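Undergrad: with the sequence up front, the predicted model follows.
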Amino acid sequence: MTARKPPPEGRLALVLRSLRRRTLDEAVQDAEAGRGISMPTAAVSLPARQVLRRLLMALLVLALTTLIVWLDRAGYHDSADESMNLLDSAYYATVTLSTTGYGDITPVSASARLVNILVITPLRVLFLIILVGTTLEVLTERTRQQLRVHRWRSGMRDHTVVVGYGTKGRSAVQTLLGQGCSTSDVVVVDPQERAVQAANNDGLVGILGDASRSQILLRAEIQRAARVIVATQRDDTAVLVTLTARQLNKRATIVVAIREDENVPLLRQSGADVVVTSSSSAGRLLGMSMMSPRVGAVLEDLLTYGNGLDVVERPVTRAESGKSPRECADLVVAVVRGSRLLNFSDPEAATLQLTDRVVTIKHAKGGNGGS
């Protein structure tokens, strides 16, 4: 007699327990500390380049001081040797700029002392500013980053978390921005540093890490997000991310892109609200384009937001309430009533209600008015 397989709910529970590599309290502590959060910044040079530039400035000040002392070497007295060579000049410049001042080499002539007052002292101050400024910047960079992260976290509400910033994730973000979503309301999570850097360059906050781990998603404030887009490279990764996201946020709308149709039921069980099969969708578009290239062009136009025709969902206006969908200014293709989606030809959708929402096709702003 063969053993019965555990039900899907049992398998999901086992997967959930396996995901708990760390406790939820530890994950919250990591999120509050702002670890792994990369904030978008203006284009600046790398920290190593900044330190190198300041080091070169300090060496330039040192070289300039050495040259000034060597040119006026006759006005200095060396207690160890009456003559002043280039090495003695460099030594004097070093101990003077660093405020060490051993006193073995001293300016004795009036011109040398005047140069020390008017030239070398300002150079000493500049030298110290360069060194101290570099040290303070290194010490305060972490504090500034934590303040920025804390300010960002305190203002995040009803935002969108995008897991995966490849071709699919980037296209999804571009569509969101085209529909009026602000860059400050989008957070990208990706395990690759270059993808996070690309998100920062696009003005988005990036989280570096594996989104199937709860502490990574908590850094993205997923518990307060309104929408989650899962656009990972692998279907099994998408399942784990969806499970973790639904565990942390019960109310968010989760949209997942996968490759294979056979994984759709598993994603539904994992908590996904909408599952888009990229390979099947592309195949259907290819088939329709083969049979009718114009139909394929129209569908591609509808899928490309902001150009030609757009598909949008909007609430019914008071002027449209009680009328037929055909009387609307836009072309209505579906009616959303409660949790049900009604086709435009459905008898129940013959009269619009004020609480309905309609899915319409309209001309894109700035579009050419056609496909």
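TA: Structure received. This is a predicted model, so every value here is computed, not measured.

Undergrad: C-alpha from now on. contacts and neighbour counts both.
TA: Noted.

Undergrad: just the strands in the chain please.
TA: 37-38, 76-78, 105-107, 160-163, 186-190, 205-208, 227-230, 253-258, 274-277, 309-315, 331-337, 340-343, 357-363 (DSSP state E).

Undergrad: would a markdown table of these with mean neighbour count be doable?
TA: Converted to a markdown table, these look like this (neighbours: other Cα atoms under 10 Å):
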| stretch | mean neighbour count |
| --- | --- |
| strand 37-38 | 22 |
| strand 76-78 | 19 |
| strand 105-107 | 19 |
| strand 160-163 | 27 |
| strand 186-190 | 27 |
| strand 205-208 | 27 |
| strand 227-230 | 24 |
| strand 253-258 | 22 |
| strand 274-277 | 16 |
| strand 309-315 | 17 |
| strand 331-337 | 20 |
| strand 340-343 | 14 |
| strand 357-363 | 20 |
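
Undergrad: in JSON lines, list those strands along with distance to M291.
TA: What follows is the strands of the chain, written out as JSON lines (distance: least, Cα to Cα, whole Å):
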{"stretch": "strand 37-38", "distance to M291": "47"}
{"stretch": "strand 76-78", "distance to M291": "94"}
{"stretch": "strand 105-107", "distance to M291": "93"}
{"stretch": "strand 160-163", "distance to M291": "35"}
{"stretch": "strand 186-190", "distance to M291": "38"}
{"stretch": "strand 205-208", "distance to M291": "42"}
{"stretch": "strand 227-230", "distance to M291": "32"}
{"stretch": "strand 253-258", "distance to M291": "26"}
{"stretch": "strand 274-277", "distance to M291": "21"}
{"stretch": "strand 309-315", "distance to M291": "22"}
{"stretch": "strand 331-337", "distance to M291": "23"}
{"stretch": "strand 340-343", "distance to M291": "25"}
{"stretch": "strand 357-363", "distance to M291": "23"}
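
Undergrad: just so I know, which of the ones you listed lies nearest N85?
TA: strand 76-78 (10.2 Å; Cα to Cα).

Undergrad: this is the comparison structure:
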Amino acid sequence: MFHVKLPGYDAIARQAGEHLVTHRVELPRKVVERPIRQVVQRLLMALLVLVVTALIVYAEHDGYTDNSDNSVDLLDAFYYATVTLSTTGYGDITPVSDGARLTNILVITPLRVLFLIILVGTTLEVLTERTREEWRLNRWRSTVRDHTVVIGFGTKGRSAVQTVLATGLKKEQVVVVDPSAKAVDAATAEGFAGVVGDATRSDVLKRAEVHKARQIIVAPQRDDTAVLVTLTARQLNRGAKIVATAREEENAPLLKQSGADAVITSASAAGRLLGLSVLSPAAGMVMEDLIQQGSGLDLVERPVVKAEVGRGPREVDDLVVSVVRGHRVLGYDDPAIGTLQSADRLITIVRATPGTQVTPDIRPIPRA
């Protein structure tokens, strides 16, 4: 069974607990109060209306008559308020004076309507909310495409999301998939759409609209999970760019064979950065600067412009690090480059400009 809800939505269907995987789509929205708190508030409001009505009746008790003893005390006033507001109306206590009847018309009747609205308001709100959520979900499914799917919202997944956002990608174009409901709740609270479920299953990835995604970031906690997720994602989407992370370097070839376009080995990458910082703190600072997208220096992949065709990599105004030719990545000093061709792409180091967005032809290099 699939449960559906939208961003910022409180997870109210967690009866089974974290250990049972529930598949549902969550889209970001404003945080609402918890249902129990709403019910308590409405009950208190209803009780207040009841008390106010009873006091009004008791204040004019001389204008009422009781079939049993012809007098109305405080208990009778509360009894009359209860049966009147609930529209039961036994008729044993009735207003007989003109003032009491006028009070019933101008005061008691509006309070009765208010009392009923308070009692049925919770039910109506739930039905309205379900309809609204279903409409939003269908609308999201019909419009989302060329988006980024992030599988795993741990430390690596969060960092990857922040990096792609720094390039100008909108939060509406990011979908997070994670088996933990808490992780998805955190993602939707930040404005991302989320899917709770096991990403190794194709039905879960389909709910994230993976088949329409432009790029997929695979960042689960385990390498074997990353391999299965990559295989499933590549089967559903042959054209998407898939970047995966591995804890162990020996698992990187498996991820590439599974369909990943690029594999980042987190443990070895962090270790190399630590070793570089020990040997040269300044070089470590430069590498850290390059890793942080949107500040200082950035690594950018861009196409060769018309004026650069026929030139060498060192003759380009930007600082060229590598040349991408077909499926090969050639160093700037590789003799095989010769001169730049119109189909080549350049990997350059540029000064980051805060607030600028990356165009589709100019994209940042994936970070570790």
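TA: Great, that's in hand. Treat the numbers as computed from the prediction; the structure is a model and nothing was measured.

Undergrad: give me the TM-score for this pair.
TA: Superposed pair, TM-score by TM-score structural alignment, normalised by the length of structure 2: 0.87. Supporting alignment: 339 aligned residues with a Cα RMSD of 2.0 Å.

Undergrad: and the strands of structure 1: which comes nearest T140 of structure 1?
TA: strand 37-38 (16.6 Å).

Undergrad: the closest one corresponds to what range in structure 2?
TA: The alignment of strand 37-38 of structure 1 onto structure 2 (TM-score structural alignment) spans residues 25-26.

Undergrad: next one: that stretch to chain centre, how far?
TA: 8 Å (Cα atoms, centre = their mean, to the nearest Å).

Undergrad: which residue of structure 1 lies farthest from its centroid?
TA: Here the centre of structure 1 is the reference, and by Cα atoms, centre = their mean the most remote residue is E82, at 64.2 Å.

Undergrad: show me what contacts it?
TA: By Cα atoms under 8 Å, 6 or more residues apart in numbering, the contact set of E82 of structure 1 is empty.

Undergrad: one more: A31 of structure 1?
TA: Per Cα under 8 Å, 6+ apart, neighbours of A31 of structure 1: Q215, I216, L218, R219, A220, E221.

Undergrad: now for the third one: what does it line up with in structure 2?
TA: Meaning L218 of structure 1. By TM-score structural alignment, L218 of structure 1 lines up with K206.

Undergrad: rewinding a little: which of the strands of structure 1 sits closest to R144 of structure 1?
TA: Nearest to R144 of structure 1, of the strands of structure 1 and by Cα to Cα, is strand 37-38 at 12.5 Å.

Undergrad: from the contact counts, what lies against that closest one?
TA: Strand 37-38 of structure 1 sits against strand 205-208, with contacts defined as 3 or more Cα pairs under 8 Å, 6 or more residues apart in numbering; DSSP states H and E.

Undergrad: corresponding residues in structure 2 for the longest helix along structure 1?
TA: Across structure 1, the longest stretch assigned as helix under DSSP state H is helix 121-155. Aligning helix 121-155 of structure 1 against structure 2 (TM-score structural alignment) gives residues 109-143.

Undergrad: post-alignment, the matching stretch versus structure 1, mean distance?
TA: Here the mean offset of stretch 109-143 of structure 2 against structure 1 after fitting is 1.4 Å, by mean Cα distance after the TM-score superposition for structure 1.

Undergrad: off-centre distance for that stretch?
TA: Centre to centre, stretch against its chain (Cα atoms, centre = their mean), the figure for stretch 109-143 of structure 2 is 22 Å.

Undergrad: before we move on, the earlier item: compare the strands of structure 1 and give me the one nearest V149 of structure 1.
TA: Closest among the strands of structure 1, once you apply Cα to Cα, is strand 37-38, at 7.3 Å.

Undergrad: got a list of contacts for the closest one?
TA: V149, V196, N200, V205, G206, I207, L208, R219.

Undergrad: same deal with stretch 106-114 of structure 1?
TA: Against stretch 106-114 of structure 1 from outside (Cα under 8 Å, 6+ apart): V69, D72, G75, Y76, H77, D78.

Undergrad: any idea how far G194 of structure 2 is from the equivalent of the third one over in structure 2?
TA: To tie it back to what came earlier, the one meant is G75 of structure 1. For G75 of structure 1, the aligned residue in structure 2 is G63 (criterion: TM-score structural alignment). To G194 of structure 2, G63 of structure 2 is 62 Å away according to Cα to Cα, to the nearest Å.

Undergrad: same thing with L330 of structure 2?
TA: 38 Å.

Undergrad: and G91 of structure 2, by the same measure?
TA: 56 Å.

Undergrad: as a markdown table, the contacts of strand 37-38 of structure 1 with distance to V162 of structure 1 would be great.
TA: Formatted as a markdown table, the contacts of strand 37-38 of structure 1 follow (distance: Cα to Cα, whole Å):
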| residue | distance to V162 of structure 1 |
| --- | --- |
| V149 | 18 |
| V196 | 11 |
| N200 | 13 |
| V205 | 10 |
| G206 | 10 |
| I207 | 10 |
| L208 | 12 |
| R219 | 13 |
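
Undergrad: and which of those is nearest V132 of structure 1?
TA: V149 (26.0 Å).

Undergrad: for the closest residue to that closest one other than its chain neighbours, what are its contacts?
TA: Among residues not flanking V149 of structure 1 along the chain, G34 sits closest, at 6.0 Å (Cα to Cα, 6 or more residues apart in numbering). By Cα under 8 Å, 6+ apart, the contact list for G34 of structure 1 reads Q146, V149, H150, R219.
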